[in-house]
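A.B. asks: Quick one, what's the 3D model for this:
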Amino acid sequence: MTNYGSVPRLDFPFPYKIIEEANNHLIERPSEEHDALLATLPLQPSITPHFNPMLLYKGFWIPKFMLQGALAMEQRFKPRPTDIILVSFPKSGTTWLKAMIFATLTRTSYPLDQHPLHTHNPHQCVPFIEREFATGRSQIIEAIPSPRAMSSHLPFSILPKTIADSDCRIVYVWRDPKDVLVSLWHFTEKIMGGADKIPTFEQLYDSLCQGVNGFGPIWNHVLGYWEESKRRPEKIIFLKYENILQEPVKHAKQLAHFIGCPYSEAEESQGVVEQIVELCSFQKLKNSDGNKSGISFAVPDQDISYSYLFRKGEAGDWKNHLTREMAERLDTIIEEKIKGFGLKI
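C.D. replies: Predicted coordinates for the structure are as follows:
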């Protein structure tokens, strides 16, 4: 296979194989110290059942399961300088950016017409760190050779201090909160088996406005990474979902440069960037064999089909769900919360 650039060939156990081998094989158990701490935190039932229950920790409502993973990470996760961590608020383009990062890193490891993304879901390629630590399977993370690509929904203030102090790079993607709301609503409906089995759209909207939702408040989640990206731009790149949709090739190049494997002139002249963008396009991912079937293990006791992760992948679908008054109220809340930080919706 032609080596298009300076990116090293990555001959390592594919992450999904490591995950499959580790399934149902518990090695670590939550410490009693964690249980004691969790018992002291304010608890709130989640409006979205797959995030239930939530605990208030450092100003954020974190699903208990994921908080257990975060605390275990604080004790045991050892970042490497070459690590790449994708972070997002839920339903902000996580699956798409996982595909982009993984395809970019592995573009010299597989012919693109035989790339694993044709047959596997991006979540099988880029695991959630807190999820693996929460299930006692941190060996999955340790087994991935460098450069490791991982992901997280944790706010910056809850990431282990070792990550903040390390040279690993963080890719943060955020999305218009109104579209986040709509995506979360449809995702929850699919998981629970129908709109009649979940809270109303208006209830979910109110919870987002109040900041009482999984990993929320959303404005503090975004601001934490925004401020750090301004302080340390070499460590955190701050991307907006809508901008990537408008100029995917431009952002694919920007992303590749940031994670340490820029496209060579030869690659660009041969259209490799465009091929990566096409490989990771919404329709390509949605229609791939790996995303039409299969069950995600992202949330305990919930069977989440990979197909649930793909609906429209558009910007502005909120206009079909929110009244003008609802949209204006949410925009006003967000604008007030982020005012003075130099960030625009």
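A.B. asks: make it CA atoms for all contacts and neighbour counts henceforth
C.D. replies: Fine.
A.B. asks: Show me where the stretch 101-250 of the chain has its helices.
C.D. replies: Taking DSSP state H, counting those that start in this stretch as the criterion, the stretch 101-250 of the chain carries its helices at 122-125, 129-134, 139-143, 161-165, 177-192, 201-210, 218-231, 241-246, 248-258.
A.B. asks: in the third one, what's buried?
C.D. replies: Spelled out, it's helix 139-143. Within helix 139-143, the residues scored as buried using 16 or more other CA atoms under 10 Å are Gln139, Ile140, Ile141.
A.B. asks: before we move on, back to that, which of the helices of the stretch 101-250 of the chain sits most buried?
C.D. replies: helix 129-134 (a mean of 25; mean count of other CA atoms under 10 Å).
A.B. asks: will you turn the buried residues of helix 139-143 into TSV that also has distance to Leu112?
C.D. replies: Output for the buried residues of helix 139-143, formatted as TSV (distance: CA to CA, whole Å):
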residue	distance to Leu112
Gln139	29
Ile140	25
Ile141	25
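A.B. asks: hang on, the earlier thing: would CSV of the helices of the stretch 101-250 of the chain with distance to Ala22 be doable?
C.D. replies: Listed next are the helices of the stretch 101-250 of the chain as CSV, based on distance: least, CA to CA, whole Å:
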stretch, distance to Ala22
helix 122-125, 13
helix 129-134, 10
helix 139-143, 7
helix 161-165, 24
helix 177-192, 24
helix 201-210, 35
helix 218-231, 31
helix 241-246, 33
helix 248-258, 30
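A.B. asks: mind checking which of the ones you listed is nearest Pro49?
C.D. replies: helix 177-192 (7.8 Å; CA to CA).
A.B. asks: counting contacts, what elements does the closest one pack onto?
C.D. replies: Contact partners of helix 177-192 among helices and strands, from 3 or more CA pairs under 8 Å, 6 or more residues apart in numbering; DSSP states H and E: helix 201-210.
A.B. asks: Show the contacting residues for Ile304.
C.D. replies: Residues counted as contacts of Ile304 (CA atoms under 8 Å, 6 or more residues apart in numbering) are Ile191, Ile295, Ser296, Phe297, Ala298.
A.B. asks: Correction: the previous question concerned Ser31.
C.D. replies: Contacts of Ser31 by CA under 8 Å, 6+ apart: none found.
A.B. asks: To compare against the first, here's the next sequence to fold:
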Amino acid sequence: MDCHQDNSSQGEVLPQPNEFQKLLQSLPIRKSLLNTNLYLYDGSWIGESCLESLIDFQQNFQAQDTDIILVTTPKSGTTWLKALVFTITQRFQYKISDENHPLVTTNPHGLVPFFESYRSIAAGMPRLFATHISYTMLPESIKTSKCKIIYLCRNPRDTFVSMWYFGHQIMSKLDPSSQFPSPEECLEQFCEGVIHYGPFWEQILQYWKLSNEMPEKVLFLKYEELKGDIIAQCKKMADFMNCSFSSEEENDGVIKDIAKFCSFEHLSNLEVNNQTEERSVPRLDNGMFFRKGEIGDWKNLITTSMAEKLDQFVEQKLQGSGLKLN
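C.D. replies: Predicted structure coming up:
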């Protein structure tokens, strides 16, 4: 993800360019799949522009007890989760039957800003934010406040394949003459953890452990469970966010209507999500966030042996945690 940079003064001042450059020079560096620099900062691989914004965020962001933080590994259902949480929490202010509902006119990423560009907007109350960073990198105000964290992860097979297509699409737009690495090459780097916000398994394990230790603070969701029973998962999210659906709402089909309204089929066909000129994330067309949204799409890109290798790797990393992602 490309991060918006805003150098306007707010709270503590950003490190001077020379200070930031000194920091970069002190960090391990690797090339990303997009041939950009990644820096190992606090255990995670972060791009340069994201890192500068992240440090500003860590220094300046002050959480409110009513904030809701959405955390995902990249390409694991971030857009969908943003749409669902926005619609659930704002359902009394915006009726989904209204043709001017914010999701009809604005991409989900424009309604729920990433912390990495948190100065942009925070629509409505409660304030909704999103990020791909690990728990250890969050500001203390988030950890010590009563704000809620919803974490969503996805089967690594489909996450990897979605990431590969997304990276290929970005590279094709930025540099059409370049050759994007093969799935085999990318899988090696994926398993090595040298990807944006990686290693992915360490982030997943952090939030999994926290969800068991502090279930009132962290809700851990799986993409496959959202797809399997969206009604139950919407009710779970609403209960967790202290905005439960009433019996009357359930009887009136409100949850079903929200699920349909936020579905891949509906969102991907909206005009705002098919535009190439309007971008909720810098340099990324809104339509790039909608490809298939299917479970098992890995079969169309990687071989069974590659998938099995990834399964064995993930099983080893998650060993003893009680968490299964297959």
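A.B. asks: related to what we said a few turns ago, which among the contacts of Ile304 of the first structure count as buried?
C.D. replies: Neighbour-count burial (16+ other CA under 10 Å) applied to the contacts of Ile304 of the first structure gives Ile191, Ser296, Phe297, Ala298.
A.B. asks: Among those residues, which lie within strands?
C.D. replies: Ser296 (DSSP state E).
A.B. asks: tell me which of the buried ones among the contacts of Ile304 of the first structure is nearest to Lys319 of the first structure?
C.D. replies: Ile191 (23.3 Å).
A.B. asks: what lines up against the closest one once you look at the second structure?
C.D. replies: Counting by TM-score structural alignment, Ile191 of the first structure lines up with Ile170 in the second structure.
A.B. asks: Would you mind stating the distance between that match and Arg154 of the second structure?
C.D. replies: 21 Å (CA to CA, to the nearest Å).
A.B. asks: if we can go back for a sec, of the buried ones among the contacts of Ile304 of the first structure, just say which sits nearest to Arg311 of the first structure.
C.D. replies: Ile191 (13.2 Å).
A.B. asks: wait, isn't that closest one in contact with Asp303?
C.D. replies: Yes - at 7.4 Å, Ile191 of the first structure counts as touching Asp303 under the criterion of CA atoms under 8 Å.
A.B. asks: which residues touch His115 of the first structure?
C.D. replies: Under the criterion of CA under 8 Å, 6+ apart, His115 of the first structure has no neighbours.
A.B. asks: Ok, Asn300 of the second structure next?
C.D. replies: For Asn300 of the second structure, no residue meets the contact criterion (CA under 8 Å, 6+ apart).
A.B. asks: Ok, Ala238 of the second structure next?
C.D. replies: Counting by CA under 8 Å, 6+ apart, Ala238 of the second structure touches Ile88, Thr89, Ser244, Phe245.
A.B. asks: Next: Phe201 of the first structure.
C.D. replies: Trp185.
A.B. asks: let's see 10 Å
C.D. replies: Leu181, Val182, Leu184, Trp185, His186, Ala195, Ser207, His321, Leu322 (CA atoms under 10 Å, 6 or more residues apart in numbering).
A.B. asks: Alignment lookup: the second one to the second structure.
C.D. replies: I take that to be Val182 of the first structure. Residue pairing (TM-score structural alignment): Val182 of the first structure is matched to Val161 of the second structure.
A.B. asks: Can you tell me the closest non-neighbouring residue to that match?
C.D. replies: For Val161 of the second structure, ignoring the flanking residues on the chain, the nearest one in space by CA to CA, 6 or more residues apart in numbering is Trp298 at 5.6 Å.
A.B. asks: before we move on, what about Ser117 of the second structure?
C.D. replies: Excluding the flanking residues, the one nearest Ser117 of the second structure by CA to CA, 6+ apart is His4, at 5.3 Å.
A.B. asks: now the closest residue to Ile345 of the first structure other than its chain neighbours: how far from Leu86 of the first structure?
C.D. replies: Spatial nearest neighbour of Ile345 of the first structure, chain neighbours left out: Asp176 (6.7 Å); criterion: CA to CA, 6+ apart. As judged by CA to CA, Asp176 of the first structure and Leu86 of the first structure stand 18 Å apart.
A.B. asks: More neighbours: those two, which one.
C.D. replies: Ranked by neighbour count (other CA atoms under 10 Å), Asp176 of the first structure and Leu86 place Leu86 first, with 24 against 16.
A.B. asks: which SS class is that one?
C.D. replies: Three-state assignment for Leu86 of the first structure (DSSP: H, G, I helix; E, B strand; the rest coil): strand.
A.B. asks: Over to Arg291 of the second structure?
C.D. replies: coil.
A.B. asks: so who does it touch?
C.D. replies: Counting by CA under 10 Å, 6+ apart, Arg291 of the second structure touches Ser162, Tyr165, Phe166, Phe264, Ser268.
A.B. asks: before we move on, back to that, tell me, how many residues neighbour the residue mapped onto the residue nearest to Val161 of the second structure from the first structure?
C.D. replies: Aligned by TM-score structural alignment, Trp298 of the second structure pairs with Trp318 of the first structure. By other CA under 10 Å, the residues close to Trp318 of the first structure number 18.
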